[in-house]
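Participant: Sequence and predicted structure below; questions after.
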Amino acid sequence: MTQSTQWVREAISLLDADANRSADTHLHRFELPKQWGIELYLKDESVHPTGSLKHRLARSLILYGLVNGKIQEGTTLVEASSGSTAVSEAYFARMLGLEFIAVVPKSTSTEKIELIEFYGGRCHLVDQAGQVDAAARELAAGPGGYYLDQFTFAERATDWRGNNNIAESVFAQMSAERYPIPSWIVVGAGTGGTSATFGRFVRYKRHDTKVAVADPEGSSFYEGWRTGNMGYSTGVGSRIEGIGRPSVEPSFVPGVIDEMIQVPDAGSLAAMRLLRAKTRYFAGGSTGTNLYAAFQIIAGMLQRRERGSIVTLICDSGERYANTYYNDDWLADQGLDLAPHTAVLERFLAEGIWED
């Protein structure tokens, strides 16, 4: 066995041990009126060691590079990321003793940049979100560089059939609930990897579960899915960090998605804050996007007199957004008025009626 092969084996063992410690995150119930006959669950991915859903993705992307012979001892890992993926990749790079460079837009929250640097990563800032891919490719083209490329490899790096993926974890945790097979799974899309994993898993297991993707303002995924045009581009980034893209990314798999819901940014942040008020769970904006869409789906189920369960995700912690989404001055600067959306959400929870 060569020294290089031994290093790769030890690196994979370290990643497997991390998965063993952290793959089964908590599944919380969000209390709805009992007479509705509908249960809502929140899979809390914020409790991962690096604080977000992207912990799973980062581990899978690095494992994918290792088993394909792309990552060796001394490799410099490079990623194009708006923040959370890079935070998690920096954590794993440090674990393996590898250098890590994150290419991030200048608009990325200070909290996320500090977290990347806390885990030993280095940030390369670009002016706009649309520039991150080209800059990352250029940096990785140097000797010993490897581009992790979450937007291409997310859908294939995770084993959707099992192996501690998020879908397998959810269905195992739901097994003792009143409605163990969810009627709906609701997720956002940043790379498309999470929706692809859930969509493939439910088909492989032959579950009667539908997958809905909640998409924020400015994102290309909704229109790409609606029209079938995978070249569709809005050309603008999303204010909801971690989800939404200026162009449809290669990892987005539209054929496994049953429904997409466009969510206004003010609605995402109103739902995020409502979650904090109702449950004390402190989550970020993408969690609010998920919750806003989940409430709309539940409203439709109520109209059709359906019963069942819905599962969505707490994607990351709200502490990363103390200076933005939880800051009223920032909201005012962005021209975001949460009050009308908060009223919609409060009426829905009280009466089961959804009115945009």
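Facilitator: All right, it came through fine.

Participant: For the rest of this, base every contact and every neighbour count on C-alpha atoms.
Facilitator: Fine.

Participant: number of nearby residues for Ser238?
Facilitator: 19 (other CA atoms under 10 Å).

Participant: Quick check: it touching Pro264?
Facilitator: No - taking contacts as CA atoms under 8 Å, Ser238 lies outside contact range of Pro264: 10.7 Å.

Participant: State the distance from the nearest residue to Thr158 once chain neighbours are set aside to Met301.
Facilitator: Nearest in space to Thr158, with sequence neighbours left out and distances taken as CA to CA, 6 or more residues apart in numbering, is Ser60 at 5.7 Å. Computed as CA to CA, to the nearest Å, the Ser60 to Met301 distance reads 35 Å.

Participant: Same check on Cys315?
Facilitator: With CA to CA as the criterion, Cys315 and Met301 are 24 Å apart.

Participant: who's more crowded, these two?
Facilitator: The neighbour count for Cys315 versus Met301, taken as other CA under 10 Å, is higher for Cys315 (27 against 17).

Participant: ok, that one - contacts?
Facilitator: 44-46, 52-53, 283-284, 286-287 (CA atoms under 8 Å, 6 or more residues apart in numbering).

Participant: Now with 10 Å, please.
Facilitator: 42-47, 51-54, 84, 187-188, 242, 283-288, 290 (CA atoms under 10 Å, 6 or more residues apart in numbering).

Participant: Where does Trp7 fall, secondary structure wise?
Facilitator: Trp7 is located in helix 3-22, with elements delineated by DSSP states H and E.

Participant: List the buried residues of the helix or strand following that helix.
Facilitator: Using DSSP H and E, the helix or strand that follows helix 3-22 in sequence is strand 27-30. Residues 27-28 are the ones in strand 27-30 that count as buried (16 or more other CA atoms under 10 Å).

Participant: which helices and strands does strand 27-30 pack with?
Facilitator: Contacts defined by 3 or more CA pairs under 10 Å, 6 or more residues apart in numbering; DSSP states H and E place strand 27-30 against strand 38-44, helix 166-173, helix 265-279, strand 308-314.

Participant: alright, now check it against this:
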Amino acid sequence: MNYSTSVLEIIGRTPMVKIGNGRADGGPLMLAKLEFFNPGGSIKDRMASHILQKAVKEGKLKKGDTVIDNSSGNTGVAMAMVASILGLKAIVTVPDKTSKEKVDLIRSYGAEVIVTPSDVDHEDPRGCYMTAINLAKEHGYFHMNQYHNQDNVMAHYLTTGPEIWQDTEGKVTHFVAGIGTGGTFSGTTRYLKEKKPSLLAVAVDPVGSIFAEYIKTRRVGHAEAYKIEGIGSDTVTEALHPQLVDDVITVKDGDAFETARELARREGISIGGSAGGAIWAARKVAEKLTKDDVVVVIIADSGTRYLSKCFNDIWMKEQGFLKETPEVL
């Protein structure tokens, strides 16, 4: 009989599907790697599974222990799912801009969710990052530390990169991914560049995040508010290896959300806002490419986690991303 003994065994090996590249005159083959096929529904399953299983094997974690990390949602879901299988308790600190769908999903795995203000500085003890760190120190919890843990990077070096290389038969020429912690981008790019040094890796950052300026100048600017969840940052992370970035493209909230909505309605693929931003950026890259190029874009999660946000017309209008449609009499 063909079956798995745990959902941990079916993380990865996600499919790729051809999507429109935004051009009417041909251009490159564009492939979307659909990470919402992971059992926890996002690319973060790879990281959480790798980090927590490794910690158990090394004796750093045992059944009944508590793991904690900050998250915009997907890492929290993945950590809670993996923790439930390994017999661990999980606490997730999230910013208050996290969608209700993701908060409820985290709780469905039995994890505790602590909602924190999102309009505070990175080092503010009220924010999700410092709340997780302080609770870990105070109670001796295992801090997964997704921002700075090199095992985050390694999870994608060992899985995401090899999968893309194998499934494109080594023909991938461009890799495009949003950067949140930077782990997906860094691990995948490192593997692909080892296989093909000519590969061009493009990072995608929301307007308001500090990453784009840091990558270009190595200076840390001041972060501003943005609505896209899962990518961008108000601090430099060690999981991002900037020397691997060939180009960085900034995307506005509205462009990311509209691209996500358009893909669902035209190609039947429901994706989150961060993936919408990645596709928007990939189409910018595609403007200068030929039919011989192959662009792979990471689709971090699905639109089902944002039904109350970018797929909700009322929310989109309230945020100024969707214009009122005149009533036809």
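Facilitator: Arrived safely, thanks for sending. Keep in mind the model is a prediction, meaning the values are calculated, not measured.

Participant: what TM-score comes out when they're superposed?
Facilitator: The TM-score (TM-score structural alignment, normalised by the length of the second structure) is 0.89; 314 aligned residues with a CA RMSD of 2.3 Å.

Participant: Please give me every residue in contact with the aligned residue in the first structure for Phe36 of the second structure.
Facilitator: Using TM-score structural alignment, the equivalent of Phe36 of the second structure in the first structure is Ser46. Going by CA under 10 Å, 6+ apart, Ser46 of the first structure touches 25-26, 52-55, 281-284, 313-318.

Participant: re the thing from before, quick one: residues in contact with the helix holding Trp7 of the first structure.
Facilitator: 45, 47-49, 55-56, 59-60, 62-64, 66-67, 69, 71-73, 92, 95-97, 163-165.

Participant: out of these, which are buried?
Facilitator: 45, 47-48, 55-56, 59-60, 62-64, 66, 71-73, 92, 96, 164-165.

Participant: Which members of these occur in strands, if any?
Facilitator: If you go by DSSP state E, those have nothing in strands.

Participant: quick one: the helices in the stretch 1-150 of the first structure?
Facilitator: Assigned by DSSP state H, counting those that start in this stretch, the helices in the stretch 1-150 of the first structure fall at 3-22, 54-67, 84-96, 110-118, 132-140, 150-157.

Participant: for the shortest one, packing partners?
Facilitator: Contact partners of helix 150-157 of the first structure among helices and strands, from 3+ CA pairs under 10 Å, 6+ apart: helix 54-67, strand 76-80, helix 193-204.

Participant: In the second structure, what stretch matches the helix or strand following the last one?
Facilitator: Think helix 193-204 of the first structure. The helix or strand immediately downstream of helix 193-204 of the first structure is strand 210-216, counting by DSSP H and E. Strand 210-216 of the first structure corresponds to residues 200-206 in the second structure, going by TM-score structural alignment.

Participant: Kindly report the same for stretch 238-257 of the first structure.
Facilitator: Using TM-score structural alignment, stretch 238-257 of the first structure pairs with 226-245 in the second structure.

Participant: Stretch 76-83 of the first structure now?
Facilitator: Across the second structure, the stretch matching stretch 76-83 of the first structure (TM-score structural alignment) is residues 66-73.

Participant: and for Ser238 and Pro264 of the first structure, which residues touch both?
Facilitator: Joint contacts of Ser238 of the first structure and Pro264 (CA under 10 Å, 6+ apart) are 215-218.

Participant: now those as CSV including neighbour count and distance to Ala332 of the first structure?
Facilitator: Formatted as CSV, these follow (neighbours: other CA atoms under 10 Å; distance: CA to CA, whole Å):
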residue, neighbour count, distance to Ala332 of the first structure
Asp215, 31, 22
Pro216, 31, 19
Glu217, 21, 17
Gly218, 22, 19
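
Participant: Relative to Pro254 of the first structure, which of those residues is nearest.
Facilitator: Asp215 (12.9 Å; CA to CA).

Participant: Just to check, that closest one is in contact with Val248?
Facilitator: No - using CA atoms under 10 Å, Asp215 of the first structure is not in contact with Val248, being 11.8 Å away.

Participant: so what sits against both of these two?
Facilitator: 190, 221-223.

Participant: So which of those residues sit within helices?
Facilitator: Per DSSP state H, helices hold the following members of these: 221-223.

Participant: quick one: which of those residues has the most company?
Facilitator: Compared across those, Phe221 has the highest neighbour count, 34 neighbours, by other CA under 10 Å.

Participant: Now it: closest residue in space that isn't a chain neighbour?
Facilitator: Per CA to CA, 6+ apart, closest to Phe221 of the first structure is Val248, 5.5 Å.
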